[in-house]
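> this one's sequence-less:
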């Protein structure tokens, strides 16, 4: 961590990139340290972290494709791995969105996506949304409030992230329900032909 902090912007970029691959400590800590030193550059630092994360995401995905189960079993307890797998299988999009901006190590979701052959473009799309919320929330707080934001980050960030998480979860659940209803209606219409067509056929006979 000290080595990465001493590298400044480059260190934050590297930290954010390897955070999405294998590094155990979230890039948030590097972002906080550098933003506290230079609040006027907080938005730029958020952009650097965001870019690093997006570049690291496909690499974590590739690791998952090659040897995901082996890697995850090394860095996670078996019960966590089983729970994460079940959650991802049932709610893939929601799992990525939640994992992207919560304290849950993001590498778990990048590796798990590759392991389960989840589409890479979807992973990048949802990761971009979630990670943008996390990095830029911290950046804006420091840019607006300066070093005083250091005492606000924990409480404000938690409230914002939970609120955004509930909002995204609600939207995702609504969209999912609408899709399921449309799917059921289409299946029903295929199985049962319209009554009018049956009557017409009967009349012609």
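That came through, no problem. From a predicted model like this one, the values you see are computed outputs, not experimental measurements.
> could you use CA atoms for every contact and neighbour count after this?
Noted.
> residue 203 and residue 11, how far apart?
Residue 203 is 79 Å from residue 11, where distance means Cα to Cα, to the nearest Å.
> who has more neighbours out of these two?
Relative neighbour count places residue 11 above the other of residue 203 and residue 11, with 22 against 8, counting by other Cα atoms under 10 Å.
> residues contacting the residue minimising distance to the centre of the chain?
Closest to where the C-alpha atoms of the chain average out (Cα atoms, centre = their mean) is residue 100, at 2.9 Å. Residues in contact with residue 100 (Cα atoms under 8 Å, 6 or more residues apart in numbering) are 106, 126, 127, 129, 130, 131, 134.
> can you list those residues in JSON lines and add secondary structure and distance to residue 90?
Shown next, in JSON lines, are the contacts of residue 100 (DSSP: H, G, I helix; E, B strand; the rest coil; distance: Cα to Cα, whole Å):
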{"residue": "106", "secondary structure": "helix", "distance to residue 90": "18"}
{"residue": "126", "secondary structure": "helix", "distance to residue 90": "16"}
{"residue": "127", "secondary structure": "helix", "distance to residue 90": "18"}
{"residue": "129", "secondary structure": "helix", "distance to residue 90": "20"}
{"residue": "130", "secondary structure": "helix", "distance to residue 90": "19"}
{"residue": "131", "secondary structure": "helix", "distance to residue 90": "22"}
{"residue": "134", "secondary structure": "helix", "distance to residue 90": "24"}
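> try this one next to it:
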């Protein structure tokens, strides 16, 4: 947890950089395929510093994240299981495939909005070979809803949000870490549940 906290603090140092927008784009892009940390803390820091630009920052996050999702999709599609299993454990990938079989691209939209690790869904979408354009559409909807919710909140309530974040920044960081960890736990719980469910069906059918 301390490592993640340090990584978030390092990410936030880019907020005051002349390359802040580029850094936001890169973090958002790679988070959808490789990078372990979501760009939300940097988005919030930049939006609070300049509330008038908050919608623009949210758009940067959304476009970059969907671009990274497309990369993750093609990694899964072209690399196949051997490559993907070098990145993620099979027990994390196979349950996500089960979600795609049941809910198709709706699973993408849900994962794009929640703290669930999105990269697992983008890469697995390529393995499952769900329709690419439907995948992109739901990625835009999920990621856009998530980032614009943050950006527009700062845009409309900037001063009060800025005071709250400045005063309770440490608690905010800990809360974000909690949500991040909760997302991983939720992904594992859902994965284990679906695995048991599939095993039970196989036993009955056998």
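Okay, I see it. In this text, all values refer to a predicted model and were calculated from it rather than measured experimentally.
> distance of the residue nearest to the centre of structure 1 from residue 70 of structure 1?
Remark: distance between residue 100 of structure 1 and residue 70 of structure 1 (Cα to Cα) = 22 Å.
> cool, and residue 157 of structure 1?
Residue 157 of structure 1 is 33 Å from residue 70 of structure 1, by Cα to Cα.
> more neighbours: which of these two?
residue 157 (18 against 12).
> and that one, what helix or strand is that in?
With elements taken from DSSP states H and E, the one containing residue 157 of structure 1 is helix 153-191.
> next SSE after that helix?
Next element after helix 153-191 of structure 1 (DSSP H and E): helix 195-204.
> which elements pack onto that next one?
Helices and strands touching helix 195-204 of structure 1, as assessed by 3 or more Cα pairs under 8 Å, 6 or more residues apart in numbering; DSSP states H and E, are absent.
> where in structure 2 does stretch 92-108 of structure 1 align, residue-wise?
Aligned using TM-score structural alignment, stretch 92-108 of structure 1 spans residues 104-120 in structure 2.
> for that stretch, buried residues please.
Buried residues in stretch 104-120 of structure 2, counting neighbours by 16 or more other Cα atoms under 10 Å, are found at 104-113, 115-120.
> report the two of the residues you listed separated the most.
Spanning the widest gap among these are 104 and 115, at 19.2 Å by Cα to Cα.
> list the contacts for residue 70 of structure 2?
122, 136.
> for residue 173 of structure 2, that is, sorry about that
Residues counted as contacts of residue 173 of structure 2 (Cα under 8 Å, 6+ apart) are residue 5.
> quick check: which element contains it?
helix 169-205.
> give the buried residues for that helix.
Here helix 169-205 of structure 2 shows 173, 176, 177, 180, 181, 183, 187, 188, 190, 191, 194, 195 as buried, counting by 16+ other Cα under 10 Å.
> got it, and stretch 79-97 of structure 2?
80, 81, 84, 92, 93, 94, 95, 96, 97.
> tell me which residue of structure 1 lines up with the second one.
Spelled out, that is residue 81 of structure 2. Under TM-score structural alignment, residue 81 of structure 2 pairs with residue 69 in structure 1.
> name the element that match belongs to?
Going by DSSP H and E, residue 69 of structure 1 is in helix 42-75.
> how far does that helix sit from the chain's center?
On the basis of Cα atoms, centre = their mean, to the nearest Å, helix 42-75 of structure 1 sits 11 Å off its chain's mean C-alpha point.
> average gap between that helix and structure 2?
Once superposed with structure 2, the aligned residues differ from helix 42-75 of structure 1 by a mean of 1.9 Å; criterion: mean Cα distance after the TM-score superposition for structure 1.
> beyond that helix, next helix or strand please.
Counting by DSSP H and E, what follows helix 42-75 of structure 1 is helix 78-90.
> average offset of that next one relative to structure 2?
Helix 78-90 of structure 1 sits 2.2 Å off on average (mean Cα distance after the TM-score superposition for structure 1).
> list the contacts of that helix.
Counting by Cα under 8 Å, 6+ apart, 72, 73, 95, 96, 112 sit against helix 78-90 of structure 1.
> surely the fourth one and residue 128 touch.
No. With contacts defined as Cα atoms under 8 Å, residue 96 of structure 1 does not count as touching residue 128, sitting 10.2 Å away.
> follow-up on the earlier one: please pick the buried ones from the contacts of residue 100 of structure 1.
Among the contacts of residue 100 of structure 1, those buried by neighbour count (16+ other Cα under 10 Å) are 106, 126, 127, 130, 131, 134.
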